[in-house]
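Visitor: Sequence isn't available, so here's the structure alone:
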């Protein structure tokens, strides 16, 4: 059942409402029904109907209609059928009297909606909209429980408490009517299955004893995946699950404890490793860190409560096993989680390849299977390994990139190519019960063309199995989809860092030491270094000698050509120049449904779907137990805070590409996080690596997503000068959360003689391709000897190992993995070949087969349809963004770690009041769409002279691509906005001040599916209750972390989406239906005419008035004179293109551009000091408002030479306005 806070109606004449509606709750004076027939009612319902009219209706009118649930009769039918109102409790009223009209048609309408559907359930696992819980005790009906006070057993009600206790006279009247309804429809209950009965009778009392139902732990308002449905208060103080919980509540909690979202019970492996157990055990006895602590629940695995849980989980596993099948045959329970063998790739040791480069062809690899004898361990294989794929390529050697094993362990999908002239393609083979290839089962799954029109090879790589379209229960293990990465969309993107960041750990005026910069000695000789933060910010030097630091062994010791003014300290952040661009074909996530029939090409064509749309890089797919696809998703759009942004974080998305969202690694010091996979305990193992690496390896880390944002030591990307000792220049760091625990921890030391590093020199060897097993161990590929990841001539000897843990897997502080043991898999180790990409052959459980999808509310009646198991709206349909607090959102995107106060950029209205400077207060947002560049457009162009930019292309003398403005939307006073946007295109959002200058820009492209509703942020009113436990307080003070929940203000009822005058949902702000309606700013067509009209009379490159500026549109080799002038460097000899004299191109910021300060005649945020404050330029005839806006937009879009399109709207033309939805 749903209750809404929306004010559905306003009384036209308040005085017309009788005072008895406010204070009296007696029976209403309605004539008894004289007929035996009421349309829409069965004869047996008439008595209940009469009772409803005379007893319940007066209560609804007096206590519910006036403020929340009444809707004027004339508007009711249209109102109730809007998608955003579906399921909420509304009934028709006369707006003049506040009463429900007495005619039978209206009264029966109110009767039906108050009762709700008559199916069994109570809204806690039964029918979602039922307000009478048929088949349950009276008190469990939502009509009674939702408005009841919380301490009396009520559930959250946005209308607050209506009944203070169940003794309230009106409560009793409604309860009497509910009794009547329940008697009309008795429900016969079957006995619960044994495992569910044990859960009810033994597990639920256990949870009550251990305080799990405390509202702040696992109550309905907490922000975690275990939100339990609450029991009614026990009248005698002794919990009785049969009395204090309805059957539906029991069923709901049963599902939650197993894992409705993420998996809490490890039914596919060692039950002792289930998250619901290990999160509550002491660390030293096998537990893993819990934010609430680990010592107040279970003493050990021998604790009687743990034994009870294991007893229940054993029954659950047995019940689940009885449902599993594959190839129309049942799965044996003893086969679930049993390691039947290990599959891996054996290939040549020499096959250097950077992370995003795939055109090199390294033949000579095959898939090897090492079968396990029943009961054997991975290190004690009793059967000889064999080559699975040797007979599948009789025409010569091939290259196999990666593969995945199906859930039943009887099929393998893999990516293979057979020549340098053909890209990787997907194939599938079937295995028999001995894991041998079934004859003639090889089939090609992907059927792309060989090349794009521009000649680029098309690849299909990183395939994984995911739950199939015809299995809603997740029990048919051979019903699958295949998700994979491909560059078939034909887009291109920068795929390496624009600069290499470091953070000083010591040194002197002429030397900088960075212990976490592990490149080999000499790597940076001769390169320029720019100090981007700290006491010497703005300075640059040349590195004359790069050696390795003696103390850290692997760290960098950078000798400078001349001393700095200050000794480097932990505040010193620097950037080393990159001298070469890497613009590569970009990979998106795709999926298809392999056919079991003959016409495989037709099946591929009919089920193929591109899932992500970002013109970036999406790689290394994996599955989360929630049913979401996870992948490495790179953002690389420019600079932020004077730092180049390159971040390959772990992202996740729901079925079919919906709700693209960060999972972990945002703004991390490791350029790339990949291979994120869940362990049985719910933790994740990941690899940290670098796009420049040739080896394929990196370092391993353990991550707990539940701990939120990580405070990373030695991270030059953030603004925290934090060392491994957790201090800032001798002062202790104070996290803004009450109990901070690190979200990630390395498996092995990253400095010292045995360091395992993510790039550069790794003296302790390296790791790659981690894959957890259901027994808690991890298969991994390991190179034992030192590896230089950046050496293309290095030939690491990768072998297969198993990682296990001899004790707790986390240390007490949670900042390192502990008790790691390594064992070589005998059959997965040779000296003349490399063995990598290990995968267990086991029967494993499917992830959640169906995931949540959010669609924008519609008034045209269009509804999603099921396509290959995923709900879809028609192609081309716009999506909608609902942002519930943009100032809050941007404050976290700028300062993402849980430290310090948040700057909302709203002046005095923020959590820490700031100066109310209109130039620095958010007033608008700008939605921007990228025009995906072509191959020709991203080719680096040869530059002339000292100011040549290595990242310049035909699009820009800089790092940006072509963009279009979709819309510019006023922020509502509460910081919200609601926008209609194009779908299946890359989008970002900028926050603007009163002059529409960008104060903040997102740095990662996102996208929407057709008809999707994408939500950002939450209202700041509910942040303290839902988010501060992980993300810290808004003020930076940990004692202000928690706050009271705001149950009155629904997140969906904000100023951007709700019209309080019309009492209805607003339509989304729209910038137009197609790209032709969007605004393009092209330098020659839009900016140069302004320069011609207002500037070149002085700034023609000659005479003192020109001030050294030539703003004429004379063509040059690649651009024009004016364009190159505006991109001039502040210090040409520095080569620092992040420090341009007139504009901040790297960050795309007009607010930080001296050109705009000069034109406006006032200081903004440019680093230079304005020499003519208070004097706008040019004088006396300055730029018009529209001309200023054009220049602002041009810089904020990245100061590109080419605009989004050549014939778009004129810059400065009004954008589409929002009208109230009709």
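Guide: Structure's in. What do you need? Note that this is a predicted model, so its numbers are computed, not measured. Numbers count the residues shown, from 1 in each chain.
Visitor: switch to C-alpha atoms for all contacts and neighbour counts from now on
Guide: OK.
Visitor: So for stretch 1090-1108, first residue to last residue, what's the gap.
Guide: Separation of the first and last residues of stretch 1090-1108 by C-alpha to C-alpha, to the nearest Å is 19 Å.
Visitor: Can you mark which positions in that stretch are buried?
Guide: The neighbour-count check on stretch 1090-1108 (16 or more other C-alpha atoms under 10 Å) flags 1090, 1091, 1092, 1094, 1095, 1096, 1098, 1099, 1100, 1101, 1106 as buried.
Visitor: Narrow those to those in helices?
Guide: Residues of the buried residues of stretch 1090-1108 located in helices (DSSP state H): 1090, 1091, 1092, 1094.
Visitor: How about the contacts made by the third one?
Guide: This means residue 1092. 1111, 1112, 1113 (C-alpha atoms under 8 Å, 6 or more residues apart in numbering).
Visitor: again with the last one
Guide: Taking C-alpha under 8 Å, 6+ apart, we find residue 1094 in contact with 1178, 1182, 1183.
Visitor: buried subset of those residues?
Guide: For these, buried by 16+ other C-alpha under 10 Å: residue 1183.
Visitor: Ignoring the adjacent residues along the chain, who's closest to residue 749?
Guide: Nearest residue to residue 749 in three dimensions, chain neighbours excluded: residue 755, at 5.2 Å (C-alpha to C-alpha, 6 or more residues apart in numbering).
Visitor: putting a second one here so we can go through both:
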């Protein structure tokens, strides 16, 4: 009995094993697919009997992979959207299991990470399915897909078979329910689409799906009856409205619809148009096609108003701040108590003081109002006396009820520059009362520079003792006695003292070696000022009665910069824009760059928006106009009173300035249109009033606080000239004026501003009227971009203070797709000249670059901000140092909420260049930079110019197979799996090499004691370099380029390596002064890193 029971148990066990194997096999065959057709269905039988043979013959050589590779691809989230199926060793779909998988992969929609693979579109005719369009010649499929041509004609018998099967699949499934087209969508399909086709707007180099600009339209499918499906029409309509991913608005529905970008880009400048790289002669006002588009926009506005339950564009006057004229205020030094202001509501000719009752004990400091989307509330910053800080307050316009929204009690900790933003939880984007609030604050306690280390200039000419510069408008004597150094061109490297400075002219104390000319760029020494550092913060907009609790629970820091942040505004793409200050040294000269940056609603994806290395030191108060252009004020660090009024088109990309001393061009507009590498060149920005300057004495007066009105005009505070912008005693009289284009804000050639009409709105001689804001019901900006998370490393994000994200302490992922390509834009980003990719041979002459100049490594450096009382550059340290892959890519994990920059390194790991932009990441963020090189022409050249510098090379399509491949830093092509960052152990959740610092006292001084002091000490020290004394740090610092933090430009490293690098002076030829092989490699690396980190005296404390 015991033996029989044992045999039965074995049989049961074996049966269970067989059942288990069968179950596992079935699960593998089915995968995660739950929409399989019965194996006896007609479509399945057609697939098994005929389509499989077709796939083996025409497709499996690319889409078929081994079972092992298929399993690896399925296990990797980044690869699940690739259309692949398993094949045997002969490349055939030979087994029932393989056919099952191929069948499901060819028919089933997959979603991964917000992206979709839809082989068969069951809601449309068969010829709309990507499974048919991708392999079909673009003659019939159009250029909506990039794929090698498999079928040259729809008459191909194999294509006909595949189409038959796709139609069978569509017929076997219930048709999806469609929402009837709305009146504006129906009008778009019937009336607008024919206009777009007739005018050539859908072309591949205009607004097809592969273009670099914001407006991407589906060109339709030539082989498809009617060319378009309902889904294509719907997506095209959304794109034309500007509601596609990352788009700015293309239409203006919150006011005069004729100010819409879609209209103005296509009519002549003489009729009020704005510059269009495709030309401005598609319509004229009053043309039938123009009237059709106008009627479509009327319908869109009606629908948008109905959905928002508000009368979009309804105006209720303006609000502004009135305060005394004699209150000087620098842009980045704005903490002084400036009493005497009030918030005024001007409606129908009547003024209502909204804040008089809030400060009964004396005059208050009131600033920077903003109006809510529904035009019912106004937020502003207020400080009632010197003993309290600036806080954010809100007033209800209809009831005059006021409430406090931020609650700093420290008189040195301020909140100012409030801005309403959309609440990210409003998925529709249409509920006007669902808002949050951002503002700037110095609550971090950090400090930063507020003025430059030098005043840059570009001469027009001169002689051996004078420099002539028409842009030098400072009052006479401002720079007398200061040191001036020539940083580029004739007399480069020579230093003199200014004996007399006048408007447009500098006289020096001793003659230069040669007469100064139009190549001479100079810098006048200056001592930088420091001020409390402001960053961007966010709070939820509280319900009444819980304001302080909401403030304390929801206050979130959104930016983590080394500089200053001011004046946030919303871009219609859903991003927050603001001025961010960056300072430092680059290309042998100091830079002071208050550029416009942007970020997502949660602070992630922090990037330059406009103005990097601009000739204008500070771009302030940037706001998007109804037509998509941006208006801003250009000023310098010393201006108390504003500056020039500028208008810009972000889509024109980095621009060429007429006389920019930060670039390597010499008066590029001197002979008309400059040399450029773009298909068509327009200046990125122009001044709207050439009599007003950004600095010095402005003969035409000053502008400040511009803001768009719903009718397309610009409300701005203006004071007539002359005004010495740097004189705090000037007290100019600012009034609110309205500027109207007459006819356009731009000239037809794109090189200057247009004509303007002026209308005074309000003002008086006793006070200044500032910060005008229209009280108008307006659409909310839709949040069109989603944060990018490193989910492969850190899992899915949760919620932190109401925002999607990860807990503090979670690091971030940095992926650079092509460091070599990125490097060419680090120092000179103007769209002209050849871009030299420093990874091998010269692309122009074919000669190999010196190994010292080739990029082999990347170093990510971090920096700690200054604390109160500290001065000098930020305290730098090494986050990661990694070799580049052959394609120039790398990826690392970096600490979040930390400033970082990137240095390109040569084989000796000496820094060649860095952008000095100081970015940061949020916890768990996936931050990406650059682009694969083969995609540059298609994706980037339209704004940044061609790599060759020749504007004829701006068009091109990438190779489909190469461009679809992943970079070598993130993808193991052999194993078909993603690669982890080289410096991080994903399983253990820790760095393989932790960030580290190098200091003179801890790291360099011991090297000097071991290797150098025997020769370099005492009164007879070699080369006069005494490293034994207490001033060894100062002595050694003289031998390096510490300002630019570049070992490769330092005489010390040339001496240690025994060869010429990039130091300004030639290396000594005396062999006794060469020190080649003196230091072992590890000590040499420490010296290199120390210089590349800016020669810190002590290590950074983490």
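Guide: Right, received. Where do you want to start? Since we're looking at a predicted model, the values are computed, not measured.
Visitor: Report the TM-score for the pair.
Guide: Here the TM-score for the pair of chains, by TM-score structural alignment, normalised by the length of the second structure, is 0.93; 1062 aligned residues with a C-alpha RMSD of 2.5 Å.
Visitor: hang on, the earlier thing: count of residues packed around the residue nearest to residue 749 of the first structure?
Guide: Other residues near residue 755 of the first structure come to 22 when the count uses other C-alpha atoms under 10 Å.
Visitor: now do residue 473 of the first structure
Guide: Neighbours around residue 473 of the first structure, by other C-alpha under 10 Å: 13.
Visitor: Skipping adjacent residues, who's closest to whatever residue of the first structure lines up with residue 78 of the second structure in space?
Guide: Under the alignment (TM-score structural alignment), residue 78 of the second structure maps onto residue 84 of the first structure. Of all residues not flanking residue 84 of the first structure in the chain, residue 857 sits nearest, at 5.7 Å (C-alpha to C-alpha, 6+ apart).
Visitor: which ones are touching that neighbour?
Guide: Counting by C-alpha under 8 Å, 6+ apart, residue 857 of the first structure has contacts 82, 83, 84.
Visitor: how about CSV for those, with neighbour count added?
Guide: Shown next, in CSV, are those (neighbours: other C-alpha atoms under 10 Å):
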residue, neighbour count
82, 16
83, 15
84, 16
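Visitor: can you redo the residues you listed as TSV with secondary structure and distance to residue 458 of the first structure?
Guide: Converted to TSV, the contacts of residue 857 of the first structure look like this (DSSP: H, G, I helix; E, B strand; the rest coil; distance: C-alpha to C-alpha, whole Å):
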residue	secondary structure	distance to residue 458 of the first structure
82	coil	45
83	helix	42
84	helix	43
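Visitor: quick check, nearest of those residues to residue 107 of the first structure?
Guide: Of all the contacts of residue 857 of the first structure, residue 107 of the first structure sits closest to residue 82, with 21.0 Å by C-alpha to C-alpha.
Visitor: And that closest one, how far from residue 860 of the first structure?
Guide: 9 Å.
Visitor: what's the matching residue for residue 414 of the first structure over in the second structure?
Guide: Matched to the second structure by TM-score structural alignment, residue 414 of the first structure sits across from residue 380.
Visitor: Please apply the same query to residue 674 of the first structure.
Guide: Per TM-score structural alignment, residue 674 of the first structure is aligned with residue 620.
Visitor: where's that match, which helix or strand?
Guide: Using DSSP states H and E, residue 620 of the second structure falls within strand 618-624.
Visitor: So which elements touch that strand?
Guide: Judged by 3 or more C-alpha pairs under 8 Å, 6 or more residues apart in numbering; DSSP states H and E, strand 618-624 of the second structure is in contact with strand 565-570, strand 576-586, strand 589-599, strand 630-635, strand 702-708.
Visitor: what about the fourth one, how far off from the first structure?
Guide: What it means is strand 630-635 of the second structure. Comparison of strand 630-635 of the second structure with the first structure after fitting gives an average deviation of 0.9 Å (mean C-alpha distance after the TM-score superposition for the first structure).
Visitor: Where in the first structure does that strand align, residue-wise?
Guide: Aligned by TM-score structural alignment, strand 630-635 of the second structure corresponds to residues 684-689 of the first structure.
Visitor: So the aligned residue in the first structure for residue 598 of the second structure versus residue 663 of the first structure, what's the distance?
Guide: Counting by TM-score structural alignment, residue 598 of the second structure corresponds to residue 652 in the first structure. As for residue 652 of the first structure, its distance to residue 663 of the first structure is 6 Å (criterion: C-alpha to C-alpha).
Visitor: Helices of the stretch 51-200 of the first structure, start to end?
Guide: 57-60, 73-80, 104-115, 142-145, 169-184, 194-198 (DSSP state H, counting those that start in this stretch).
Visitor: which other helices and strands contact the third one?
Guide: In this case it means helix 104-115 of the first structure. Packing partners of helix 104-115 of the first structure (3+ C-alpha pairs under 8 Å, 6+ apart): strand 91-93.
Visitor: outside of the strand it packs on, which residues touch it?
Guide: Outside strand 91-93 of the first structure, the residues that reach it (C-alpha under 8 Å, 6+ apart) are 65, 69-73, 76, 99-101, 106, 109-110, 113-114.
Visitor: For residue 973 of the first structure, state which of those is nearest.
Guide: residue 69 (26.5 Å).
Visitor: overlap between the contacts of residue 1094 of the first structure and the second structure?
Guide: Mapping those onto the second structure (both residues aligned by TM-score structural alignment, their matches' C-alpha atoms under 8 Å) leaves 1182, 1183 still in contact.
Visitor: would you turn the contacts of residue 1094 of the first structure into JSON lines with secondary structure and distance to residue 39 of the first structure?
Guide: As requested, those are arranged in JSON lines below (three-state DSSP; distance: C-alpha to C-alpha, whole Å):
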{"residue": "1178", "secondary structure": "coil", "distance to residue 39 of the first structure": "78"}
{"residue": "1182", "secondary structure": "coil", "distance to residue 39 of the first structure": "74"}
{"residue": "1183", "secondary structure": "coil", "distance to residue 39 of the first structure": "71"}
